[in-house]
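Engineer: What follows is a predicted protein model with its sequence.
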Amino acid sequence: MSEQHTDTLRDEDFLRLDGQICFALNAASRAFGGVYRVILKDLGLTYPQYLVMLVLWEHGTTPVKELGNRLRLDSGTLSPLLKRLEAAGLIHRERSTEDERSVSAVLTEAGAQLRARAVEIPRRIAVATGFDLDEMRDLQTRLQRLTAALDAAALEV
């Protein structure tokens, strides 16, 4: 919003729910969650578990600390996810022989094989959005810029 345009808005306009980008993002995130819940049911995964699997399918064995950083999850949230994936036989956790404090998540054979069934998930999500490929890429780029800007702003506050 340009500075000139914001000067013409009344204070109460800034506090309208439908004018809050945070609410629009939250509503979109919840809507995505609903679609993912239905689509991922066939794989037996929740959305957060799917994100863990995406990292492992892409990078292979990954230290739990790095998983948390990549997914923006603290250990209190990540540990139960990993326990459930381990109980499902999709991963196992392995303590480093060099540094006993370091634990890595490792795909099992079943976890690696699940990847073949997951390949269609992004296509199904794209169809659900009604966006074409260029619109999806543009939205992703804008959201990544927004996240970077907000991360930087949080450091200044």
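Structural biologist: Nice, thanks for sending it over. Residues are numbered from 1 along each chain as shown.
Engineer: only C-alpha atoms for contact and neighbour calcs from this point on.
Structural biologist: Fine.
Engineer: residue furthest from the geometric center of the protein?
Structural biologist: Thr8 (37.1 Å; C-alpha atoms, centre = their mean).
Engineer: How about the contacts made by that one?
Structural biologist: For Thr8, no contacting residues are found, by C-alpha atoms under 8 Å, 6 or more residues apart in numbering.
Engineer: Would you mind measuring from it to Phe14?
Structural biologist: Computed as C-alpha to C-alpha, to the nearest Å, the Thr8 to Phe14 distance reads 11 Å.
Engineer: same check, this time on His59
Structural biologist: For His59 relative to Phe14 (C-alpha to C-alpha), the value is 43 Å.
Engineer: Take this one as well and set it beside the first:
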Amino acid sequence: MVGSDATANLSLDSQLCFSIYSASRALTGVYRELLDELDLTYPQYLVMLVLWEHDALSVKELGASLRLDSGTLSPLLRRLELRGLVRRSRTDNDERIVRVALTEDGIEARRRAEEVPQRVLCSTGLSMEQVRLLKPLLDQLTESVVSAGRDATRTQTVS
């Protein structure tokens, strides 16, 4: 007979990962509706957020900020470039480095996106204080899981 503790541990409702997954899907759905008005996908919006904050970055720096590899980032940048929101160029001193910068249309898109965070916050039903408490916990969770993954990879490599 399976013990009640074991059963509880394996119930869907007790899984932290499922709560985070469900919340992520729900939030992404809210963003999708709002970003349709801006003609941006959620991943494109994340790229634009970083560029609105920093203006111009190398693809490597952009990928580090978003925790995306260049294989995932390159198609996003290509679509944003085709839409005229960003411009990619190689640096003069090292052609291997590609810089991404906002165009005038990309800068203008920021103005149109300014209400998105507040509209998302309203849809969560959370207060600003609850968000201020939740975000650092989620950031800590992410860093802990990423670190554990790196440690596991190192352990597997050494074995």
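Structural biologist: Right, received. Where do you want to start? What you are looking at is a predicted structure, and each value in this text was computed from that prediction instead of being measured.
Engineer: coming back round to it: for Ile21 of structure 1, see how far away the residue farthest from the centre of structure 1 is.
Structural biologist: Note on Thr8 of structure 1: its distance to Ile21 of structure 1, by C-alpha to C-alpha, is 19 Å.
Engineer: What of Ile39 of structure 1?
Structural biologist: For Ile39 of structure 1, the distance to Ile21 of structure 1 (C-alpha to C-alpha) stands at 27 Å.
Engineer: In terms of neighbours, single out the busier of these two.
Structural biologist: Per other C-alpha atoms under 10 Å, whichever of Ile39 of structure 1 and Ile21 has more neighbours is Ile39, with 20 against 10.
Engineer: Residue in structure 2 paired with the more buried one?
Structural biologist: In structure 2, the residue matched to Ile39 of structure 1 (TM-score structural alignment) is Leu34.
Engineer: I'd guessed that match sits against Pro117; true?
Structural biologist: No: between Leu34 of structure 2 and Pro117 there is no contact under C-alpha atoms under 8 Å: 9.8 Å.
Engineer: for the one in structure 1 that sits across from Ala148 of structure 2 in the alignment, helix, strand, or coil?
Structural biologist: Using TM-score structural alignment, the partner of Ala148 of structure 2 in structure 1 is Ala153. Recorded secondary structure, Ala153 of structure 1: helix (DSSP: H, G, I helix; E, B strand; the rest coil).
Engineer: still on that earlier bit, which of His59 and Phe14 of structure 1 has more neighbours?
Structural biologist: Between His59 of structure 1 and Phe14, counted using other C-alpha under 10 Å, Phe14 has the larger neighbour count: 12 against 9.
Engineer: where do the strands sit along structure 1?
Structural biologist: All strands of structure 1, identified by DSSP state E, fall at 62-63, 91-95, 103-107.
Engineer: Break down structure 2 into its helices, ranges please.
Structural biologist: Using DSSP state H, the helices of structure 2 run over residues 4-9, 16-36, 42-54, 59-66, 70-82, 104-113, 116-124, 128-158.
Engineer: Quick one: distance of the third one to the chain centre.
Structural biologist: Between the mean C-alpha point of helix 42-54 of structure 2 and the mean C-alpha point of its chain there is a distance of 9 Å (C-alpha atoms, centre = their mean, to the nearest Å).
Engineer: what packs against it?
Structural biologist: Judged by 3 or more C-alpha pairs under 8 Å, 6 or more residues apart in numbering; DSSP states H and E, the packing partners of helix 42-54 of structure 2 are helix 16-36, helix 59-66, helix 70-82, strand 98-102, helix 104-113.
Engineer: Would you format the ones you listed as a markdown table with distance to Leu49 of structure 2 included?
Structural biologist: Output for the helices and strands packed on helix 42-54 of structure 2, formatted as a markdown table (distance: least, C-alpha to C-alpha, whole Å):
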| stretch | distance to Leu49 of structure 2 |
| --- | --- |
| helix 16-36 | 13 |
| helix 59-66 | 10 |
| helix 70-82 | 13 |
| strand 98-102 | 11 |
| helix 104-113 | 8 |
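Engineer: out of these, deepest packed?
Structural biologist: Ranked by mean neighbour count, the helices and strands packed on helix 42-54 of structure 2 are led by strand 98-102 with a mean of 20 (mean count of other C-alpha atoms under 10 Å).
Engineer: okay, that one sits on what stretch of structure 1?
Structural biologist: Under the criterion TM-score structural alignment, strand 98-102 of structure 2 matches residues 103-107.
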